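Chemist: below: sequence and its predicted model.
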Amino acid sequence: MSILGSVIILNFKNTTTEILTSGIDTVILSVGATEQFGPYLPMHLDTIIAELYADAYGRELNAYVLPTIPFNTSEEHANFKGTVTVSPNILTAMLEEIICNLLRQGFKKFLVCTGHGGSYWERSFVKHINYKYPQIILISANHNNHMAWEAAVEAAGFHDLSEMHGGPLSICTAMWLCPELVKINSMGSDIPTENRLYADYLGWDKLTLDGCWGKFEEGIYSHEELAEKGKLFWTTFIQKRTEGLKQILEEGYRRKTQE
């Protein structure tokens, strides 16, 4: 347990006594992924990103931060060796079980976040849980996602960023968060615009050259510049998504549970 000002930050490394005496009633559920990121990047990038979200949201909401689940709905990448994908039914059933367990212990407010852009189940899950369990609230941090993305792109100095997965942003992210695991090489290719029509229907082994939806060219930036771009992007993006989060959670809970 650590304390920043009056904010108590708790996670799964704390004791049950510390969690009990804290009075915290909010939980952060985060989901990453284990999926290919082209030929030269590690497969846990989405999990690291989800951990960044969880830590930032936990601090903002004074919440109990659970460990990040490292598997997700990664069907589009499933033909690349090493990728793990689970069905949305299994994933959301497990998350609901976790919520129910913690509900019985007195937790009332929940936030779910995911580091994987293909987590289409997230919005439906939030609606379902809020309908099924009137005594609690579950939110996500997507209230200003578009503005956050634009601000982050500008802060990092990306121009004409058309990447969906495994392009320059992914390289910069890895160079900031886990540079020791990165093999810097040119990768990816320019993907025909019409391929977007099939991105949710076909495996990306049929739509991309090497699994990357975006093109990275080695030698344009130094390793340090790549890492700095990754840092600027994600710190800006997460900061913007964190703004107003506490108000949404507290006001949403009040409105939902008031008589």
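Modeler: Right, received. Where do you want to start?

Chemist: hey, let's count contacts and neighbours off CA atoms from now on
Modeler: OK.

Chemist: which residues of this protein fall in strands?
Modeler: Counting by DSSP state E, one finds strands in the chain at the ranges 2-4, 7-11, 26-31, 64-65, 109-114, 137-139, 187-189, 214-216.

Chemist: now mean neighbour count too, for these, in a markdown table please.
Modeler: Formatted as a markdown table, those follow (neighbours: other Cα atoms under 10 Å):
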| stretch | mean neighbour count |
| --- | --- |
| strand 2-4 | 10 |
| strand 7-11 | 19 |
| strand 26-31 | 25 |
| strand 64-65 | 26 |
| strand 109-114 | 24 |
| strand 137-139 | 25 |
| strand 187-189 | 21 |
| strand 214-216 | 21 |
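
Chemist: report the buried residues of the longest helix seen in the chain.
Modeler: In terms of residue count, the longest helix belonging to the chain (DSSP state H) is helix 223-242. Using 16 or more other Cα atoms under 10 Å as the burial criterion, the residues of helix 223-242 that qualify are 223, 226-238, 240-242.

Chemist: please compare the first structure with the one that follows:
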Amino acid sequence: MAYVDKDSRSVDWQLNESGIVVWPIGAFEQHGYHMPLNTDNIQAEYFGKYLAKRLDAALLPALPFGTSLEHAGFRGSITLSPELMMGMVAHMADELEAQNFHTLIIMNGHGGNFSIAPKVREINRQDRPIKILIVRPWEHTTAFSGNEIHSGEFETSVLLEIEPKLVGDDRRD
């Protein structure tokens, strides 16, 4: 259930049912000439919605920007510093913990969001009611993707399945 579509009573009800919230995090960066800048967001939101539905969890709005230092200089790419990303994860944990959520699942749609993991480990080591999990859908796909990293056949195929109209015609074959 999308958190943004609920009123306060509905969010409370959702909390009482599972105590789990899913937060998609993507990036806004170049994906070649055939895919949109928000490709990572589209994929993080898609898999985040799927996971939230399967777990009967609340779904936060996606964070549309990530750490994309490797794409600095590419037209349209916007990056957040690792420090800012770590701060946002810590603040979100505080906010959700104050509302009695016990599990935050980050659906990470971008490999460059490397700074999230150390902050999650730090928070999880503390004696706190909230625990954080990171789901990285692409982490175990190298057998299928041929070790490609970015904007190649595998990532293009995923976007073709989710939002085919957003993939440029030159990559549909």
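Modeler: Thanks, I have it. Worth saying up front: this structure is predicted, and the values here are computed from it rather than measured.

Chemist: care to give me the TM-score?
Modeler: Once superposed, chain against chain, the TM-score is 0.86 (TM-score structural alignment, normalised by the length of structure 2); 171 aligned residues with a Cα RMSD of 2.3 Å.

Chemist: before we move on, the earlier item: of all the strands of structure 1, which one is nearest G252 of structure 1?
Modeler: Judged by Cα to Cα, the one of the strands of structure 1 that comes nearest to G252 of structure 1 is strand 137-139, at 7.3 Å.

Chemist: now do the closest one: everything it contacts.
Modeler: For strand 137-139 of structure 1, contacts defined as Cα atoms under 8 Å, 6 or more residues apart in numbering pick out 108-112, 126, 129-130, 249, 252-253, 256.

Chemist: that strand vs structure 2, average offset?
Modeler: Mean deviation of strand 137-139 of structure 1 from its aligned counterpart in structure 2 after superposition (mean Cα distance after the TM-score superposition for structure 1): 1.3 Å.

Chemist: what stretch of structure 2 does that strand fall on?
Modeler: Using TM-score structural alignment, strand 137-139 of structure 1 lines up with residues 131-133 of structure 2.

Chemist: swap in stretch 51-60 of structure 1?
Modeler: Taken onto structure 2 by TM-score structural alignment, stretch 51-60 of structure 1 occupies residues 45-54 there.

Chemist: now that stretch: buried residues?
Modeler: Quick answer for stretch 45-54 of structure 2 (16+ other Cα under 10 Å): 45-49, 51-52.

Chemist: please identify which of the contacts of strand 137-139 of structure 1 is nearest to L29 of structure 1.
Modeler: V112 (4.6 Å).

Chemist: residue in structure 2 matching that closest one?
Modeler: In structure 2, V112 of structure 1 lands on I106 (TM-score structural alignment).

Chemist: report the distance from stretch 158-174 of structure 1 to the chain centre.
Modeler: How far stretch 158-174 of structure 1 lies from its chain's middle: 16 Å, per Cα atoms, centre = their mean, to the nearest Å.

Chemist: would you mind finding the match for E163 of structure 2 in structure 1?
Modeler: Aligned partner of E163 of structure 2 by TM-score structural alignment: C178.

Chemist: how close does its match get to T21 of structure 1?
Modeler: According to Cα to Cα, to the nearest Å, C178 of structure 1 stands 35 Å off from T21 of structure 1.

Chemist: how about the helices in structure 2?
Modeler: Per DSSP H, structure 2 carries helices over the ranges 8-17, 39-55, 82-98, 116-125, 142-145, 153-162.

Chemist: ranking the ones you listed by burial, who's on top?
Modeler: Mean neighbours per residue, mean count of other Cα atoms under 10 Å, is largest over those for helix 39-55, with a mean of 21.

Chemist: what does that helix rub up against?
Modeler: Helix 39-55 of structure 2 has contacts (Cα under 8 Å, 6+ apart) with 1-2, 18, 20-28, 31, 57-59, 62-64, 107-110, 158-159, 162.

Chemist: and it with strand 20-25, angle?
Modeler: 170 degrees (axes from the mean of the first three to the mean of the last three Cα atoms, to 10 degrees).

Chemist: correct me, but H31 of structure 2 touches I149?
Modeler: No - between H31 of structure 2 and I149 there is no contact under Cα atoms under 8 Å: 11.2 Å.

Chemist: the more surrounded of these two?
Modeler: Taking other Cα atoms under 10 Å, H31 of structure 2 and I149 do not tie; H31 has more neighbours (20 against 13).

Chemist: now do the same for K81 of structure 1: its match in structure 2.
Modeler: Under TM-score structural alignment, K81 of structure 1 pairs with R75 in structure 2.

Chemist: mean deviation, the match of stretch 51-60 of structure 1 versus structure 1?
Modeler: Comparison of stretch 45-54 of structure 2 with structure 1 after fitting gives an average deviation of 1.7 Å (mean Cα distance after the TM-score superposition for structure 1).

Chemist: just how off-centre is that stretch within its chain?
Modeler: How far stretch 45-54 of structure 2 lies from its chain's middle: 10 Å, per Cα atoms, centre = their mean.

Chemist: over to stretch 10-23 of structure 2?
Modeler: The chain centre lies 18 Å from the centre of stretch 10-23 of structure 2; the measure is Cα atoms, centre = their mean.

Chemist: what does it rub up against?
Modeler: With contact meaning Cα under 8 Å, 6+ apart, stretch 10-23 of structure 2 is reached by 3, 48, 51-52, 55-63, 100-107.

Chemist: try stretch 84-93 of structure 2
Modeler: Under Cα under 8 Å, 6+ apart, the answer for stretch 84-93 of structure 2 is 66-67, 104, 113, 115-116, 119-120, 123, 130, 132.
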